[in-house]
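> Whatever this is, show me its structure:
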Amino acid sequence: MAASDPFTWIITGATRGFGRAIAEVALGRGDSIVAAVRRPAAMQDLVDRHPHSLEVVEFDARDVGGVPRVVDAAAARFGRVDVLVNNAGRGYVGAAEEVGEDQLRESLALHLFVPAALVRAVMPTMRAQGAGTIVQMSSQGGRFAFPGVGAYCAGKFALEGWSEALAGEVAPFGIRVMLVEPSRFRTAFNRKDVLAIADVDDTYRDALAAVRAGLVGADGAQEGDPEKAAAIIVKLAHGDEVPLRLPLGAEAVQRIGASYRAGLTSLAQWADVARGSDFAEAVVPVDRPI
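Modelled structure (predicted):
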């Protein structure tokens, strides 16, 4: 299948934000979409405009049990899956002591377990096709962590590590993996009724006050344009090459770059100490696969 041919996409969390924008751009270029969403009624306007190329499936992106229904819908309606976009996500705000086990598990389910299950479910189809693209919507918070959003970053860090390994495993079958790492974009992510904000413990009330206020206060003032981001993602998915990691937004480029540089500085500072833990006669092979 040529990159210029119409693709079939599965997109989670397509009712708004990045998911909605990607769906609209892809539909506009003639692609077909399976939108996996919690509120199918919110997609009705798009269904009315694209009745022959949009299938909406009710789906809770925290529930692995719903994955087969989504993939089966794509096979039944369109017969293939060219692009999977694991987009559904949510911010979790609170110190490590404030965020309980249930919220931490929910974040990991939403940002790792369900995306992983969807990847496993589409992999046989993509292997049979000899082509496919997995788009994992991560975050700049998937490359470095902020105080007060550890539960969210834990899910994104896990997604990044899992997906980096995945990319090497599936490349021989013609399947690509792209981790998208946005900064702040003008989606609903920062809305107070969307963010999961833990009960505030007095211990961290003052220490994290700026973090909480900054996240909520960013709503409607984010620098990133979701439509521009969607256009980039759709173009890359149809192109010949995708990066393993794609920072989106000037802030993401700046902050991720600063994180890399700080990591290299720290590595150099402690390199001799680290090397001192090997056996004296040890020689580390340069081509060891792991």
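
> from here on, contacts and neighbour counts on C-alpha atoms
Will do.

> Against Asp102, how distant is Ala207?
Applying CA to CA, to the nearest Å, the value for Ala207 to Asp102 is 24 Å.

> which stretches of the stretch 151-290 of the chain form strands?
175-182, 196-197, 245-248 (DSSP state E, counting those that start in this stretch).

> Among the ones you listed, show me which one is buried the most.
strand 175-182 (a mean of 24; mean count of other CA atoms under 10 Å).

> how distant is that one from the center of its chain?
8 Å (CA atoms, centre = their mean, to the nearest Å).

> Would you mind listing the outside residues contacting that strand?
With contact meaning CA atoms under 8 Å, 6 or more residues apart in numbering, strand 175-182 is reached by 126-127, 130-142, 160, 163-164, 166-167, 170, 242-249, 252.

> ok now do Ala196, which residues does it touch?
Ala196 is in contact with 90-93, counting by CA under 8 Å, 6+ apart.

> switch to 10 Å and redo it
Taking CA atoms under 10 Å, 6 or more residues apart in numbering, we find Ala196 in contact with 90-94, 99, 103, 107, 152, 190.

> try Ala218
With CA under 10 Å, 6+ apart, Ala218 has these contacts: 184-186, 189-191.

> mind redoing it with 7 Å?
Asn190 (CA atoms under 7 Å, 6 or more residues apart in numbering).

> what's the distance between it and Phe185?
From Ala218 to Phe185 the distance is 9 Å (CA to CA).

> Show me the common contact partners of these two, please.
What both Ala218 and Phe185 touch, as defined by CA under 7 Å, 6+ apart, is an empty set.

> what's the closest non-adjacent residue to His111?
Spatial nearest neighbour of His111, chain neighbours left out: Gly155 (5.1 Å); criterion: CA to CA, 6 or more residues apart in numbering.

> compare with the first, here's sequence two:
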Amino acid sequence: MARRWLITGCSSGLGWALARAAAAAGDRVLATARRPETLAELRDHFPETVETCALDVRDPAACAAAVRLAEQRFGGVDVLVNNAGYGVLGAVEELTDEEVEAQLQTLLLGPWRMTRLVLPLMRAQRSGHLLMVSSTAGRMGMVGLGAYCAAKFALEGMTETLALETAGSGVRITLLEAGGYATHYGASLVDAATRLPEYRSAVDQMGGLIRGEVPSDFKLSLPEEFAEAVLALVRDAAEPPLRFPLGAGAWEMITGAAERDRAARTELAERLGVALPTG
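The predicted structure follows:
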């Protein structure tokens, strides 16, 4: 049976690839973007299965309108993918309240709002899959990405809580913890208005990595691989994992961060001469 998708942030990259793959698989897709003209090719290629609309997830009225459109055209939503996002590049000391708030509006409050709007539909039909596009930055800090990491950490906390609250409802919940993908994400990276010389070297190095200056021995994953993995997860996983690291370096970065924490804890215990709890 064809599934009904609502995907945010489909103008390019992961959202575009996923919308295209779902439509190619015969599912119905409401693909959204702040600039809906970027979706014309997708809609024209799949005129029978793809609907498009303008959606800025920071706008409550636009979010409600998108969900209403999915109900009108498809009769409901089976899969919500909260994918829309961008990053602001700047050290914690450099970022203004407004820059931090903008990140939280897009990366946390937007997905929270969309989830709140779609969840009653899924609970009523006792089925559905909520997918939050997170990142390895939702598990570890990264230089120059303090606001981005804060938003993704918060998204992970909200999603884990949601999974506990909806247990037994028939609604599946998954965090897609994305690693390195060959997308145009770097083009949307916004530099903080304030630039302090104390942080320039480290922050600019991170900016270069995000904008494509990756080491020659690091192979980025393709958006099409992301789409294939997500389709398989939605189609085949009756009990999907809460966290699903995917993409180049994702698993290695997450496990590496955990191992560094373990090593630091062991070193501290040895230096203090105490036995720390193991639980």
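
> hmm, back to that, more neighbours: which of Ala207 and Asp102 of structure 1?
Ala207 (13 against 9; other CA atoms under 10 Å).

> how about Ala62 of structure 2, what's its partner in structure 1?
When structure 1 is aligned by TM-score structural alignment, Ala62 of structure 2 is paired with Gly66.

> let me fix that: Gly75 of structure 2
Counting by TM-score structural alignment, Gly75 of structure 2 corresponds to Gly79 in structure 1.

> do the same with Leu119 of structure 2
Aligning on TM-score structural alignment places Leu119 of structure 2 opposite Met123 in structure 1.

> now do Arg200 of structure 2
Under TM-score structural alignment, Arg200 of structure 2 pairs with Arg205 in structure 1.

> What is the burial count for that match?
Quick note: Arg205 of structure 1 (other CA under 10 Å) scores 14 neighbours.

> And Val216 of structure 1, how far from Gly249 of structure 1?
19 Å.

> can you give me the helices in the stretch 1-150 of structure 1?
With helices called from DSSP state H, counting those that start in this stretch, the stretch 1-150 of structure 1 shows them at 17-28, 44-49, 67-78, 101-108, 114-129, 150-170.

> and the ones you listed as CSV, adding distance to Trp9 of structure 1?
Conversion of the helices of the stretch 1-150 of structure 1 to CSV gives the following (distance: least, CA to CA, whole Å):
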stretch, distance to Trp9 of structure 1
helix 17-28, 8
helix 44-49, 15
helix 67-78, 8
helix 101-108, 24
helix 114-129, 11
helix 150-170, 18
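
> any idea how far the match of Ala62 of structure 2 is from Leu236 of structure 1?
28 Å.

> how close does Thr115 of structure 2 sit to Leu162 of structure 2?
Using CA to CA, Thr115 of structure 2 is found at 10 Å from Leu162 of structure 2.

> So which of these two has more stuff around it?
Looking at Thr115 of structure 2 and Leu162 with other CA under 10 Å, you find the greater number of neighbours at Thr115, namely 19 against 14.

> give the contact list for that one.
Thr115 of structure 2 neighbours (CA under 7 Å, 6+ apart): none.

> What separation do you get for it and Leu69 of structure 2?
Thr115 of structure 2 is 15 Å from Leu69 of structure 2, by CA to CA.

> Over to Arg58 of structure 2?
According to CA to CA, Arg58 of structure 2 and Leu69 of structure 2 sit 18 Å apart.

> Also Ala19 of structure 2?
Distance of Ala19 of structure 2 to Leu69 of structure 2, given as CA to CA: 16 Å.

> So which of these two has more stuff around it?
Ala19 (29 against 18).

> Could you check which residue of structure 1 pairs with that one?
Applying TM-score structural alignment, one finds that Ala19 of structure 2 aligns to Ala23 in structure 1.

> which residues does that match contact?
Shown in contact with Ala23 of structure 1 (CA under 7 Å, 6+ apart): 14, 33.

> Roughly how far does it sit from Leu112 of structure 1?
On the measure of CA to CA, Ala23 of structure 1 and Leu112 of structure 1 end up 22 Å apart.
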